[in-house]
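>>> no sequence on hand, only this structure:
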């Protein structure tokens, strides 16, 4: 996948929708984070899909914006799916190509 075709947004369908009042969120769109949105976070922690790091980052890059409390209440499978997409955002072009070629 070339940089020109690498998506800046990825949508994650949730197995367990988030309920916010009368609103049900059954998918979230994640935007590729910029360096400033990674402030206070460890790239190693994000790469290892550590829950604390994902809980801080997801509200910064999700549409609709989900809160830290909502992230903390997500089903583990949904959190892992979001983490996998974030991990893909953090790879360099050559690393993405190597992963896709396997």
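Looks like it arrived, so ask away. Everything quoted here is computed from the prediction, not taken from an experiment.

>>> when you work out contacts or count neighbours from here on, use the C-alpha atoms and nothing else.
Will do.

>>> secondary structure element holding residue 41?
Taking DSSP states H and E as the definition, residue 41 sits outside all helices and strands.

>>> okay, now it: neighbour count?
Residue 41 is surrounded by 14 other residues when neighbours are defined as other C-alpha atoms under 10 Å.

>>> list the contacts for it?
Counting by C-alpha atoms under 8 Å, 6 or more residues apart in numbering, residue 41 touches 53, 56.

>>> distance of it relative to residue 28?
With distances taken as C-alpha to C-alpha, to the nearest Å, residue 41 is found 21 Å from residue 28.

>>> show me what the lengthiest helix in the chain is packed against.
Longest among the helix segments of the chain by residue count, using DSSP state H, is helix 76-90. The helices and strands touching helix 76-90, judged by 3 or more C-alpha pairs under 8 Å, 6 or more residues apart in numbering; DSSP states H and E, are strand 9-20, strand 23-31, helix 43-47.

>>> next up, a second structure to put side by side with the first:
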């Protein structure tokens, strides 16, 4: 499901549009969105990786320049939104392991 990230203050995009929210689209669920990127770097919110990834998965679509000029709290909110897509949707199964005595 897409995730809407709301900002405390509007940001102005390169297109001139001012926005108070950005949607991380379901495109983020597709492995193709990660092409050319290392999953570890995305999972650890590597700035360069997110500058490349966010334009692929946001609506309205951010440019790399837009992402590079975001205030840090706004960038952090988007990075958290990306991380939420990478969290497993269900907890790992618990297995009973017999004690060896």
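All right, it came through fine. On a predicted model such as this, the values are computed, not experimentally measured, just so you know.

>>> TM-score of the superposition?
For these two chains in superposition, a TM-score of 0.79 is obtained (TM-score structural alignment, normalised by the length of structure 2); 89 aligned residues with a C-alpha RMSD of 1.8 Å.

>>> the longest helix of structure 1 vs structure 2, mean deviation?
Superposed on structure 2, helix 76-90 of structure 1 shows a mean distance to its aligned partners of 0.7 Å (mean C-alpha distance after the TM-score superposition for structure 1).

>>> can you find the partner of residue 82 of structure 1 in structure 2?
In structure 2, the residue equivalent to residue 82 of structure 1 is residue 78, according to TM-score structural alignment.

>>> returning to what we had before: closest to residue 72 of structure 1 out of the helices and strands packed on helix 76-90 of structure 1?
Judged by C-alpha to C-alpha, the one of the helices and strands packed on helix 76-90 of structure 1 that comes nearest to residue 72 of structure 1 is strand 9-20, at 11.1 Å.

>>> now for residue 13 of structure 1, how many residues are close by?
Neighbours of residue 13 of structure 1 (other C-alpha under 10 Å): 15.

>>> check contacts around the closest residue to it other than its chain neighbours.
Here the nearest residue to residue 13 of structure 1 in space, its sequence neighbours aside, is residue 27; by C-alpha to C-alpha, 6 or more residues apart in numbering that works out to 4.2 Å. Taking C-alpha under 8 Å, 6+ apart as the contact definition, residue 27 of structure 1 lies against 11-14, 17.

>>> ok, 6 Å please
Residue 27 of structure 1 is in contact with 12-14, counting by C-alpha atoms under 6 Å, 6 or more residues apart in numbering.

>>> what number of residues lie near the match of residue 82 of structure 1?
One way to gauge burial is a neighbour count; for residue 78 of structure 2, by other C-alpha under 10 Å, it gives 25.

>>> what's the spacing between it and residue 90 of structure 2?
Applying C-alpha to C-alpha, the value for residue 78 of structure 2 to residue 90 of structure 2 is 22 Å.

>>> about what we covered before: just give the nearest non-adjacent residue to the match of residue 82 of structure 1, would you?
Spatially, and ignoring its direct neighbours in sequence, residue 78 of structure 2 is nearest to residue 5 (6.7 Å; C-alpha to C-alpha, 6+ apart).

>>> can I assume the one you found is in contact with residue 22?
Yes. Under the criterion of C-alpha atoms under 6 Å, residue 5 of structure 2 lies in contact with residue 22, with a separation of 5.3 Å.

>>> before I go, just wanted to say thanks for your time.
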